[in-house]
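Participant: What follows is a protein structure lacking sequence information:
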C-alpha cells in the first residue's frame, strides 16, 4: 500500500514538472506584447540617459539600462500630427497625406494597429493622438481632443466624452493601468499605445513639481545667443525666439495685468493657459506663481536684452522640465506593473517622442527645423532576452521604421507600401543586415505659426544637406563631426565642393527612393494655399 502511495506521489511530481515545462514552452512561444510610450515634444537633451545636465529621469533611463539607447534616431517631419501619421502608417508625409497640422488624416491609410488587431492582438490607446477622434484598429481608446488640457482634461472614448479631474499625465497612466489590470485579455498578446501630452507647450506642471522646479536654476545652452551668421534666411526669420516670441503670459506664466502694468509689448498674444483649474487648484498655483510675478516686477526695470532672455529661459526650463518629472514618475508606474505581473520578459517597451525640441539652443523653443535638436528624437527600447542590456546604437533610424518593426516583432508581414525598415536586426545583434546610409526629412507647414520655411534634406552620420524652398532657394551643409552645434554652414566653402556634389546626388536618389519630387512639392504648396 505504501509502495503504491509513493509511486503515486512520484507520478504526480513528474506530471507537475511536465505540465510546468509545457507551460513555460507556451509562454516562450507567445507573441510578444508591445508597449509604445510616446511623449509630445520631449527633447532628448531632457533625458538623463542622453544628458544629465538638466534633469534626472531614472525611470525612462531604466528602458535604456535594460535595453538599447539610440543616439541617431530622427523624425521625417518635425511637427506633431504628421509625425504621428508617419508612425502609424510607416509612410512619409507626402505619401500618407498628413503633411502638416492643418491637413486631415486620410483614414483610408492602413495603420499598423489595424494590422496587429487583425492578427489577433488586443489593442488599446490612451492619451494624446492629436488627430482624429476615432482611431482605427483599437479595441479600446480614451484620447484627448486635439492638444488636450493639462488640468481636469476631457477625454474622448467609445462611449462618449468624459472630464476627469486631476493632472493629465497621472490620469493617462491611471487609464492605462486600469485597462491592463481589468480589461486586458491574458490569453492574447497586446499592443498598447500610452501617449503623453507633456511636455507640450504651455508646459504646465503638476503641483508637486512646479513647487520644486520653480526653485531651480539650469545651465545655459552654448548657442543661446546664436547670431545665425552663416545660416540662410530661414534661421534668421523663424519666429521661435525665446527673447522675442515666447509669450510672457502663456509660456512664462506672468499675470496679464503685470505685463500691461510694465508696458511690455509682446510679439505673442497668447493668453493664460490655466483656465481649467478649479478654485482649490488655482489657489495652489497662485501661491507659487504670484511671488514669481512680484519678483519679476522688481527685476524688470534693470534687465537688458540678455538678462531678460536668460530669465525667460530659466522660467521656460522650470516648467518644461517640471512636466517631464511627472512623465518619468508615471513611466515608472507602468514599468513596475509589467515587472510585478511577470509581463516584462515577453514585452517590448519603446520610449520616444513625436520629435525633438529646442531647449534654448540657437535661442529657440519649438521644433520644425532639420537642425539636430528638433530632427533627432529620443528612442529607448527594451526587449528582454532579445536586446543585450545597456547597448548604445548609433545607426540612422527614424520614426518611419516603427510600424514595420512592430509588425516583424509580432510575426506579421508588412504591406509593401510601407517605406521604413524593421529595427529588429539592430535590436537582436544582427547589425550586418542594416545598410541605411542616409535618412530623409521634409517639412511643409509654411507660411504658418513660427514661420519656419519649407525644406527637405538628408543626413548621414557625417553630413547634413538642407534645401529651403518655396519663397527662397537656399542650401545649407553641415559637417556633423566637426560642427555638432550646426552653427557653420559650409555649403559654399570650396573645401566641401566634393561633399556638396556627393550629398546632392544622394539627395536626388533618396527623393526618388521615397517617391518625393518637385511635382509633389508644388502640389502641396497649391493645396496648402487653398486651405489657407
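Facilitator: Right, received. Where do you want to start? Worth saying up front: this structure is predicted, and the values here are computed from it rather than measured. Numbers count the residues shown, from 1 in each chain.
Participant: CA only for contacts and neighbour counts going forward, please
Facilitator: Will do.
Participant: So what touches stretch 215-226?
Facilitator: Contacts of stretch 215-226 from elsewhere in the structure, counted by C-alpha atoms under 8 Å, 6 or more residues apart in numbering, are 53-54, 310, 314, 317-318, 359-364, 485, 487.
Participant: farthest pair in those residues?
Facilitator: The most widely separated members of these, counting by C-alpha to C-alpha, are 318 and 487 (26.4 Å).
Participant: Just give me the closest of the contacts of stretch 215-226 to residue 95.
Facilitator: Using C-alpha to C-alpha, residue 364 is the member of these that sits closest to residue 95, with 30.1 Å.
Participant: how far out from the middle of the chain is stretch 104-119?
Facilitator: 20 Å (C-alpha atoms, centre = their mean, to the nearest Å).
Participant: try stretch 59-74
Facilitator: Taking the mean of its C-alpha atoms, stretch 59-74 sits 13 Å from the chain's own mean (C-alpha atoms, centre = their mean).
Participant: Look up the closest residue to residue 384, ignoring the ones flanking it.
Facilitator: Counting by C-alpha to C-alpha, 6 or more residues apart in numbering, residue 384 lies nearest to residue 345, which is 5.3 Å off, once chain neighbours are set aside.
Participant: Settle this for me: the one you found is touching residue 383, isn't it.
Facilitator: Yes. Taking C-alpha atoms under 8 Å as the definition, residue 345 is a contact partner of residue 383 at 7.3 Å.
Participant: structure B:
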C-alpha cells in the first residue's frame, strides 16, 4: 500500500514539475535526401501516385514552408548547420569527412539540455564525432544501412538489430519516449537514413509501385547548355552514372556508355547484409524485372533513351518506396503523441538535410545550388501557436532552426549564431524573414560537382564558380527550372548589378572566407 502511495506521489510530482515548466516539447523528425516533389502536401506531379498522408497531416494541422532552404546541400554539413545555427565556414564542418563536428562549440542540443530539457538523438547522425548534449543517443555508424542495421551505443559498442532501419529508428524513438524523464520537456531528434541511397525499400514495399508509371521531369534529358561548363562534367546522371552493375556476368552484356541493373536491385552492400529469407524475397521481386529488361536489351529493342527511362522508373520506384516507410514512421510518432496526451504541448517538425534530384537535369544526387537540392522540406505543427493549414511564403534556412528552438524554449541564442528565429513567422506576426540567402558548397571532386557559392532572393539566383571564374544568374519567375543563364543578358544588367552587390554584402555579413582559403591553387582575381 505504501509503495502504491509513493508511486502516486512521484507521478503527481513529475506532472507538477512538467506543468510548472510549461515549455513545449520538440519532436524533430528528420530524413536524408528527401525531395519536395515526393511529399504530396507540396503538390506536384507525384501527389496522386505517391501520397504521404502522415507527413501531410503535419501540414494540414500546422504550416508548410515552400521556401525552405539549406545553406550547403550535403548531409553532414547541413546537420552541422542545424545544430550550430551557423554557416559551414563558421561551424567548421564544410564537407563530409575530415575530423567531424567540433563538439566543443555551442549547439542547440547542449543549450536545451542545460536549460532543463531531456534530450535524445536516434538514427542517422553522420557528424563523425559522438553526440554531445544528449541524455541518450543511438546512432547509425557513418551512412548506416537499411537492412539489419548496426547502431552505435553510448557505451561505444556497436550492436546489430534485425529488421529495417526506418522501422527500427522509429521503434527506438518511441522506446525512449516511454522511458524518458517525464518531469522535463523533451527534445527528440528522430533521424532516418531514408531515402538516401542505396534506396532499398522494406520488403513489404517492394511492390508498392508495381505497374505505376512515374511522371518524368521535363529536364530528364538536359543537355547542360546555356549554363556553366561545369554542369556537363557532372557524375551524377541517371544516364551515365546511375547503375547496379556489381555482377561480373552482367557486365559482359553492357555496351559502351550503357550501365545495366544488377541482380539485387541496386547494389551488394545491402544484399550481403540480408538474411537468406530476406534475400529470397528480394530476388523474387527484382529477378523477373531484371530478366525482362535484359531480354529486350539483348534483342536490341531498347534505344538509349529507353534505357534511361527504364533506369529512371527503377530509381523512382525504389526511392518512393523508402519514402513510404518514412511516412509510416511519422504516422507512428504522431499516434504516440495522440495516445499519450502529448499532442497539444509538442512542436512537431518534419524536415530533411536537403532536397534531392528525382530526375531533374537528369540527376539523382544533390550538392548543386539549383532549386531541387537547395530546397529542403520544412513542415511544423504547434497547436495554438501555428495556424493550421497555413503556407508561409517567407524564405527560411536551416541555420534558423537552432535560434527558433531556443526562443520557443524561452532562451536566447548566443551572438555567434548566424541564423534568425522563425518564431515571428510561425506565429503570423511577420510575413517575411530573410530578404536573401547565402549558399556555399565546399566539397571537392565528389560526383565532379565543383565548389560554388551564391545568393538567392525571392525572384533571382546568382551562382559563382571560382575555379572556372564563371557567373550564372537565373530568373526564377520566368525560368523556374533554371535552364538558361541570363548573367550576360543586357536586359538583366540592373538585376545583375543588384545581385552582385547583394552577394558581396551577404558574404561580408556572414564573414565568408576568401576562396583561396579552401580552393588549392586559387589566385585572388580582381573584380
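Facilitator: Received it, and whenever you're ready, just let me know what you need. Keep in mind that this is a model prediction, so the values were computed, not measured.
Participant: Pick out whichever of residue 345 and residue 383 of structure 1 has more residues nearby.
Facilitator: residue 383 (24 against 17; other C-alpha atoms under 10 Å).
Participant: and the closest residue in space to the more buried one that isn't next to it in sequence, how many neighbours?
Facilitator: The shortest distance from residue 383 of structure 1 to any residue that is not its chain neighbour, by C-alpha to C-alpha, 6+ apart, is 4.5 Å, and that residue is residue 348. Counted with other C-alpha under 10 Å, the burial measure for residue 348 of structure 1 works out to 23 neighbours.
Participant: and the helix or strand hosting residue 348 of structure 1, what other elements does it pack with?
Facilitator: When secondary structure is defined using DSSP states H and E, the element that contains residue 348 of structure 1 is strand 347-353. Judged by 3 or more C-alpha pairs under 8 Å, 6 or more residues apart in numbering; DSSP states H and E, strand 347-353 of structure 1 is in contact with strand 33-39, helix 58-65, strand 379-382.
Participant: Nearest to residue 169 of structure 1 among the ones you listed would be which one?
Facilitator: Residue 169 of structure 1 sits nearest to strand 33-39 of all those, at 9.9 Å, using C-alpha to C-alpha.
Participant: residues in structure 2 aligned with the closest one?
Facilitator: The counterpart of strand 33-39 of structure 1 in structure 2, using TM-score structural alignment, spans residues 25-31.
Participant: Give me the residues contacting the matching stretch.
Facilitator: 185-195, 326, 330, 345-353, 405.
Participant: Quick one: distance of that stretch to the chain centre.
Facilitator: In terms of C-alpha atoms, centre = their mean, the gap separating the centre of stretch 25-31 of structure 2 from the centre of its chain is 13 Å.
Participant: quick one on the thing from earlier: dump the contacts of stretch 215-226 of structure 1 to a markdown table, plus distance to residue 514 of structure 1.
Facilitator: A markdown table is the format used below for those (distance: C-alpha to C-alpha, whole Å):
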| residue | distance to residue 514 of structure 1 |
| --- | --- |
| 53 | 38 |
| 54 | 37 |
| 310 | 42 |
| 314 | 41 |
| 317 | 38 |
| 318 | 41 |
| 359 | 31 |
| 360 | 33 |
| 361 | 31 |
| 362 | 31 |
| 363 | 33 |
| 364 | 31 |
| 485 | 28 |
| 487 | 29 |
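Participant: And these, which of them are buried?
Facilitator: 54, 310, 314, 317-318, 359-364, 485, 487 (16 or more other C-alpha atoms under 10 Å).
Participant: Please flag which of the residues you listed sit within helices.
Facilitator: 310, 314, 317, 318 (DSSP state H).
Participant: ok, so of those residues, who is nearest residue 465 of structure 1?
Facilitator: Out of those, the one with the shortest distance to residue 465 of structure 1 is residue 317. That distance is 30.5 Å, counting by C-alpha to C-alpha.
Participant: That closest one corresponds to which position in structure 2?
Facilitator: In structure 2, residue 317 of structure 1 lines up with residue 316, judged by TM-score structural alignment.
Participant: give the contact list for that match.
Facilitator: In this structure, residue 316 of structure 2 makes contact with 214, 358, judged by C-alpha under 8 Å, 6+ apart.
Participant: with structure 2 superposed, average distance for the strand holding residue 348 of structure 1?
Facilitator: After superposition onto structure 2, the average distance of strand 347-353 of structure 1 to its aligned residues comes to 0.6 Å, using mean C-alpha distance after the TM-score superposition for structure 1.
Participant: neighbouring contacts of that strand?
Facilitator: Counting contacts by C-alpha under 8 Å, 6+ apart, the residues touching strand 347-353 of structure 1 from outside are 32-43, 60, 63, 377-384.
Participant: Please pull up the helix or strand immediately following it.
Facilitator: Following the chain from strand 347-353 of structure 1 toward its C-terminal end, the next helix or strand by DSSP H and E is helix 372-375.
Participant: what about residue 69 of structure 1, is that helix, strand or coil?
Facilitator: State at residue 69 of structure 1, reduced to three classes by DSSP: H, G, I helix; E, B strand; the rest coil: strand.
Participant: typed the wrong thing, it's residue 80 of structure 2
Facilitator: Taking three-state DSSP as the rule, one finds residue 80 of structure 2 in the helix state.
Participant: Burial check on it, number of neighbours?
Facilitator: For residue 80 of structure 2, the count of nearby residues is 28 (other C-alpha under 10 Å).
Participant: One more: residue 24 of structure 2?
Facilitator: Here the neighbour count serves as a burial measure; for residue 24 of structure 2 (other C-alpha under 10 Å) it reads 22.
Participant: That one reaches residue 406, doesn't it?
Facilitator: No. Taking contact to mean C-alpha under 8 Å, the distance of 11.2 Å between residue 24 of structure 2 and residue 406 leaves them out of contact.
Participant: Please give the element, helix or strand, for residue 243 of structure 1.
Facilitator: Under the criterion DSSP H and E, the helix or strand holding residue 243 of structure 1 is helix 242-245.
Participant: Work out the gap between that helix and the centre of the chain.
Facilitator: Its chain's average C-alpha position is 24 Å from that of helix 242-245 of structure 1, according to C-alpha atoms, centre = their mean.
Participant: which secondary structure elements does it contact?
Facilitator: So helix 242-245 of structure 1, by 3+ C-alpha pairs under 8 Å, 6+ apart, packs with helix 305-340.
Participant: Quick one: average offset of the helix it packs on versus structure 2, please.
Facilitator: Per aligned residue, helix 305-340 of structure 1 averages 0.5 Å (mean C-alpha distance after the TM-score superposition for structure 1).
Participant: angle of that helix against strand 347-353?
Facilitator: Taking axes from the mean of the first three to the mean of the last three C-alpha atoms, to 10 degrees, one finds that helix 305-340 of structure 1 is oriented at 170 degrees with respect to strand 347-353.
Participant: Right, I'll call it a day here.
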